[in-house]
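> no letters, just coordinates:
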């Protein structure tokens, strides 16, 4: 490598941090991460943040190599022709390669009143607002969680274990991503915690008000605090920048994670999509896609052909409060099977997964930093 290569990583989540650490281990590569927050958010612990059992935040100095430059700002535009990104606070940053790792966030619910009265838990700011709302509400106040995916299940259980009166509105079925047999221990655990579960074709929410939730079967549920966990959306940065995206707003890439119209732009995490090889939006995917994106860039810098990414999944780990959980196993292609671990052991597996993921980031940061010291 005859000259320094500048790489800009847009987003400091799991995909962005793992990509940055992998790139920063290579001599002759300078890495800049642009992120709107000064700290790393453990998104998989935000439901714990709401009840105070974890702060869900780590300093970037611990999870990202010291030779990685952090810019606390928001990218407002990607100019692919000039190879520059524009920043919200003014100015631009030039790049030789760009890693698009903006992640995902809460979807805008198309239900009257939801945007105004329902809380989100998909990011730290939303979780902070929700925590404040819960602090202001009496312990006996009814809480409604809408959406029975992993986030909804974990949030409902965490709040119920903390003594809250929780109703979980599934819309269709409890845990749609779970195997039917694995839903049974989840259902038993929620029942033990006192969560009222509403599921079936007529339990879709039709309106959210300041103090209630209305369903399409005519019921009106009292709700002092309403939490919307159904669905995720992708930031519109790529679309605003004139880059090709799919219907969900995800940057369209090939199997090497390279943007189909520009080999200098590589996606990592939730914000990219390989149309012929879809993957589930998850931390599990992001921590594989980050290093894979870095590998694509490093091979291209070295004049080698980039290779397709290979992804392997082991399952889904759910914490259902601090004393219970369920681990849903899957085949390597992410198709779930009937195998699971539940109870305290399931909770332990989820905690191990969370700790392992953080330690993986810390290890990557040390490797990147040690490269800087050697150089």
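Noted; the coordinates are in hand. For clarity, every value in this text was computed on a predicted model and none was experimentally measured.
> can we go C-alpha only for contacts and neighbour counts from here?
Fine.
> so the nearest residue to residue 291 once chain neighbours are set aside, which of the three states?
Distances taken as Cα to Cα, 6 or more residues apart in numbering put residue 19 closest to residue 291, at 4.9 Å, once the chain neighbours are dropped. Secondary structure, DSSP: H, G, I helix; E, B strand; the rest coil: residue 19 is helix.
> number of nearby residues for residue 19?
32 (other Cα atoms under 10 Å).
> what about it, distance to residue 288?
9 Å (Cα to Cα, to the nearest Å).
> cool, and residue 66?
22 Å.
> same deal with residue 231?
Counting by Cα to Cα - residue 231 and residue 288 are separated by 22 Å.
> which of these two has more neighbours?
The neighbour count for residue 231 versus residue 288, taken as other Cα under 10 Å, is higher for residue 288 (21 against 14).
> what's near enough to touch that one?
By Cα atoms under 8 Å, 6 or more residues apart in numbering, the contact set of residue 288 is 15, 311.
> which parts of the stretch 151-300 of the chain are helices?
180-193, 237-240, 283-301 (DSSP state H, counting those that start in this stretch).
> in the longest helix seen in the chain, what's buried?
The longest helix of the chain (DSSP state H) is helix 343-374. Using 16 or more other Cα atoms under 10 Å as the test for burial, helix 343-374 gives 343-344, 346-351, 353-354, 357-358, 361-372.
> put this beside the first:
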């Protein structure tokens, strides 16, 4: 009788669900997914939860393979030597292989008053906490959104479309990823919605109070509700468990997504730092990384050499309310190009992406091994960065075969 292999996946987001589903293609693999929530969080819709236009959750029965055992709990420690994870409930789960896909959340803002008076929305619980605050605030109350990445832009547009008085504080450039043309399009739509955009170095937040936001150039903005979308952080589980991480706390791996400390641990999604060169935090990276992590485990079980990371990007899409959006195209190395699609068609494309994410996960649950996007050849940018890294420190990160 063939020996059974136990694989534990920590984290039930985009990367974790993709990995768990893909691992079920072998009958001799038992997959356990440990996640603190009983439902899947569709994170790219959290701004809609804040605006009251979507719940941002999906039943796991829609996206998780039937053969995956779901344990609703939190992992407090990874015992790499003993090949087990300790749970907050007091229990433990053993493993032969571990997929580390704990995702990301709100970074510690390090700004006086931000933790006390601002509302982050990087997680379901944070967005749910903000929703009643907005409901109880007068329609004319000043709302300040801090951070001009996709989450900040989408939240500002969503609330302004509902008639809220919104100021978007960039702390730098509006939409840093966007091409200049795309940035102009987004700025125009925000202006049409009545959003006040404050950018440049003087628009860095230096303090948050109960009713105001202070900026580096001395301005004081009245703010009845301050929403914080600037920056992401990752859970410190890997560091607390004695595993090697980068400065942000992401698990350090080689290009097969294998931990530099232990070949039985692979990482995927926002919490992975392959070769110390992490990819952009996004669902666009998370699902292919989840598939790649699963393939690494399956290759080892088949006594084959795992393939290395070859990530391809294509675009960044941002909703600007319910009827307008932008689909900013980029090259395979994740650099924005001049071409974008905006307006109603941009909104339809963004909605298509949101629905497509769930479909990809559901399809992999029904037909494990069918997902192929992680095999699309990436651009030359990463290979050049790796060559430069290895030239500077040739033994800093070795691949585990």
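Done, it's in. Since we're looking at a predicted model, the values are computed, not measured.
> picking that back up, just send the helices of the stretch 151-300 of structure 1 back as JSON lines, with distance to residue 313 of structure 1 too.
As requested, those are arranged in JSON lines below (distance: least, Cα to Cα, whole Å):
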{"stretch": "helix 180-193", "distance to residue 313 of structure 1": "17"}
{"stretch": "helix 237-240", "distance to residue 313 of structure 1": "27"}
{"stretch": "helix 283-301", "distance to residue 313 of structure 1": "7"}
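> who touches stretch 212-220 of structure 2?
144, 201-208, 221-224, 226.
> now stretch 361-369 of structure 1
Contacts for stretch 361-369 of structure 1 (Cα under 8 Å, 6+ apart): 17-18, 21-25, 62-67.
> pick the most buried one from the helices of the stretch 151-300 of structure 1.
helix 283-301 (a mean of 22; mean count of other Cα atoms under 10 Å).
> next one: that helix to chain centre, how far?
17 Å (Cα atoms, centre = their mean, to the nearest Å).
> want to throw the contacts of stretch 361-369 of structure 1 into JSON lines with distance to residue 261 of structure 1, secondary structure and neighbour count?
Output for the contacts of stretch 361-369 of structure 1, formatted as JSON lines (distance: Cα to Cα, whole Å; DSSP: H, G, I helix; E, B strand; the rest coil; neighbours: other Cα atoms under 10 Å):
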{"residue": "17", "distance to residue 261 of structure 1": "24", "secondary structure": "helix", "neighbour count": "31"}
{"residue": "18", "distance to residue 261 of structure 1": "24", "secondary structure": "helix", "neighbour count": "29"}
{"residue": "21", "distance to residue 261 of structure 1": "26", "secondary structure": "helix", "neighbour count": "29"}
{"residue": "22", "distance to residue 261 of structure 1": "24", "secondary structure": "helix", "neighbour count": "24"}
{"residue": "23", "distance to residue 261 of structure 1": "22", "secondary structure": "helix", "neighbour count": "24"}
{"residue": "24", "distance to residue 261 of structure 1": "26", "secondary structure": "helix", "neighbour count": "30"}
{"residue": "25", "distance to residue 261 of structure 1": "28", "secondary structure": "coil", "neighbour count": "24"}
{"residue": "62", "distance to residue 261 of structure 1": "35", "secondary structure": "helix", "neighbour count": "18"}
{"residue": "63", "distance to residue 261 of structure 1": "32", "secondary structure": "helix", "neighbour count": "23"}
{"residue": "64", "distance to residue 261 of structure 1": "30", "secondary structure": "coil", "neighbour count": "30"}
{"residue": "65", "distance to residue 261 of structure 1": "31", "secondary structure": "coil", "neighbour count": "28"}
{"residue": "66", "distance to residue 261 of structure 1": "33", "secondary structure": "coil", "neighbour count": "19"}
{"residue": "67", "distance to residue 261 of structure 1": "30", "secondary structure": "coil", "neighbour count": "21"}
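> now for the residues you listed: which two are most distant?
Spatially, the most separated pair among the contacts of stretch 361-369 of structure 1 is 23 and 62, at 16.7 Å (Cα to Cα).
> could you pull out the strands for the stretch 101-250 of structure 1?
105-106, 118-119, 142-146, 165-169, 196-198, 205-208, 212-215, 220-222, 225-228, 232-233 (DSSP state E, counting those that start in this stretch).
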